[in-house]
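K.L.:
okay, here's the prediction I keep looking at, along with the sequence it came from:
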Amino acid sequence: MEQQLEFACAHFHWTVNDWSQVVWTDESLFELGKPVTQKQVWQTPEKKFDLDSMAVNHQSVEVSVAANCEELTLMEDGAPIHTALASQQWSQDHQIQKFAWPSSSPDLNPIENLWYKMKFVITNLFNPKTMNKLRKAIHIIWDTMPFNPLEALLVSMPARMQMVVDKNGAPTQW
C-alpha cells in the first residue's frame, strides 16, 4: 500500500495529457470454458493481431499489449517478461525512460479495464468453444475497437490517483 500511495502522490498533479505520454503495457489470459480471463503477443496500435503468432497454452491465449505515445515513458508492471535481464538490458541500451510502477497495482493500470471489456464481449457475444474461435474473437474485437481504446480510459487516471490518496494507498474500485 505504501508504494501505491507514494506513486499516487508523485503523480497526483498529472493531467490526462501527461498520462497520454505513457506507453502502457500489460498482459491478460483469455481462456476457454471460463468467464474469459493470460499467451504472449506483442502488438502496437498500428498493427493488427497476427493470428499465427498467438500460441496455444492449455486452452488459453495470452495477449500482451503496448499502447500509446510519441514520447517514450514506459509503464511496466512486475511481470517476468519485464523484469528479465534481457529486457532490462535492452531498455538500458536504448535509454528507455521507465516509471517506477508500484507492485501489485492492477487497479492503477487502465489496460486492465480494457481486458475486462474484451472478456465480457467474448463471453457474451462470441462464447467460443475452440481455441481457433477464441483467437478469431480476440482478433475481431481488437480490430473493431477505436484506434486508441486507451484514450477514454486515460481520462480516469486523475480520479484513480485521487482515490488512492483518499484510501491511503489501499486498493481502489478500478
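P.N.:
Sure thing, it's come through.
K.L.:
switch to C-alpha atoms for all contacts and neighbour counts from now on
P.N.:
Fine.
K.L.:
ranges for the strands of this protein?
P.N.:
22-31, 60-67, 73-75, 97-98 (DSSP state E).
K.L.:
now those in TSV, please, with extra columns for mean neighbour count.
P.N.:
Shown next, in TSV, are the strands of the chain (neighbours: other CA atoms under 10 Å):
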stretch	mean neighbour count
strand 22-31	21
strand 60-67	20
strand 73-75	19
strand 97-98	14
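K.L.:
now the ones you listed in CSV, with distance to Asp166?
P.N.:
Shown next, in CSV, are the strands of the chain (distance: least, CA to CA, whole Å):
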stretch, distance to Asp166
strand 22-31, 24
strand 60-67, 28
strand 73-75, 23
strand 97-98, 26
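K.L.:
wait, which of those is closest to Leu5?
P.N.:
Minimum separation from Leu5 across the strands of the chain (CA to CA) falls at strand 73-75, 16.9 Å.
K.L.:
quick check: buried residues in stretch 139-152?
P.N.:
By 16 or more other CA atoms under 10 Å, the buried positions in stretch 139-152 come out as 142, 150-151.
K.L.:
closest to Phe7 out of these?
P.N.:
Once CA to CA is applied, the member of these that ends up nearest Phe7 is Leu150, at 20.3 Å.
K.L.:
before we move on, the earlier item: which of the buried residues of stretch 139-152 lies closest to Leu5?
P.N.:
Using CA to CA, the buried residues of stretch 139-152 come closest to Leu5 at Leu150, 23.2 Å.
K.L.:
below is structure B, check it against A:
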Amino acid sequence: MVTQFLEENKINILEWASQSPDVNPIEKVWSLLKWKVSKNMKNLNDLPQLKRYIENIFMDDKEIKQLIIKSIKSIPDILQQIIEQKGDVIS
C-alpha cells in the first residue's frame, strides 16, 4: 500500500538504512549514555539502582541534554547531505 502510493506519486526513496547512525539522532546519545554508565558500573549494585542511575542521567545530565538537542537540530542538514550524495555514505 505505501509502496504503491509512493510509486503513483513519483516519490523517490533514498536507499539508506533506517537504523543508520547518520540519520538516527539517538545513536550518539546511546553511545554517550553507555560510556557514562560504564564509568560508574562499579558503584551500581543491582538492576533497580542501574535503572535509577540511567533515569537520572536522562533527566539531569546537561551533556546528554545538549547532545539530544544538537542531534535533533542536525537532522535537516544530514538529510540534505544524504540527498546530495544520492544516498551514499556521508562523511
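P.N.:
Here it is on my side, so go on. If you're wondering where the values come from, they're calculated on a predicted model, not measured in any experiment.
K.L.:
TM between them?
P.N.:
Superposed pair, TM-score by TM-score structural alignment, normalised by the length of the second structure: 0.56. Supporting alignment: 74 aligned residues with a CA RMSD of 3.0 Å.
K.L.:
gap between the nearest residue to Asp22 of the second structure once chain neighbours are set aside and Gln49 of the second structure?
P.N.:
Once flanking residues are discounted, Asp22 of the second structure sits nearest to Ile78: 7.0 Å by CA to CA, 6 or more residues apart in numbering. As judged by CA to CA, to the nearest Å, Ile78 of the second structure and Gln49 of the second structure stand 37 Å apart.
K.L.:
give the buried residues for stretch 164-174 of the first structure.
P.N.:
Buried, per 16+ other CA under 10 Å, within stretch 164-174 of the first structure: 164-165, 169, 171.
K.L.:
the longest helix in the first structure is where?
P.N.:
helix 131-144 (DSSP state H).
K.L.:
against the second structure, where does that helix fall?
P.N.:
Using TM-score structural alignment, helix 131-144 of the first structure lines up with residues 47-60 of the second structure.
K.L.:
which residues sit against that stretch?
P.N.:
33, 37, 44, 64-65 (CA atoms under 8 Å, 6 or more residues apart in numbering).
K.L.:
neighbours around Asp93 of the first structure, how many?
P.N.:
9 (other CA atoms under 10 Å).
K.L.:
what lines up with it in the second structure?
P.N.:
So, by TM-score structural alignment, Asp93 of the first structure is left unmatched.
K.L.:
how about the helices in the second structure?
P.N.:
2-8, 26-39, 47-60, 62-84.
K.L.:
please convert those to TSV, extending it with distance to Leu14 of the second structure.
P.N.:
Shown next, in TSV, are these (distance: least, CA to CA, whole Å):
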stretch	distance to Leu14 of the second structure
helix 2-8	12
helix 26-39	20
helix 47-60	32
helix 62-84	8
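K.L.:
before we move on, back to that, for the match of helix 131-144 of the first structure, give me the average deviation versus the first structure.
P.N.:
Stretch 47-60 of the second structure differs from its equivalent in the first structure by a mean of 1.5 Å after superposition (mean CA distance after the TM-score superposition for the first structure).
K.L.:
measure Asn109 of the first structure to Met75 of the first structure for me?
P.N.:
9 Å.
K.L.:
ok, now Met145 of the first structure?
P.N.:
Taken as CA to CA, the span from Met145 of the first structure to Met75 of the first structure is 22 Å.
K.L.:
ok, and what's touching stretch 14-30 of the second structure?
P.N.:
With CA under 8 Å, 6+ apart, stretch 14-30 of the second structure has contacts from 64, 67-68, 71-72, 75, 78-79, 83, 86-88, 90.
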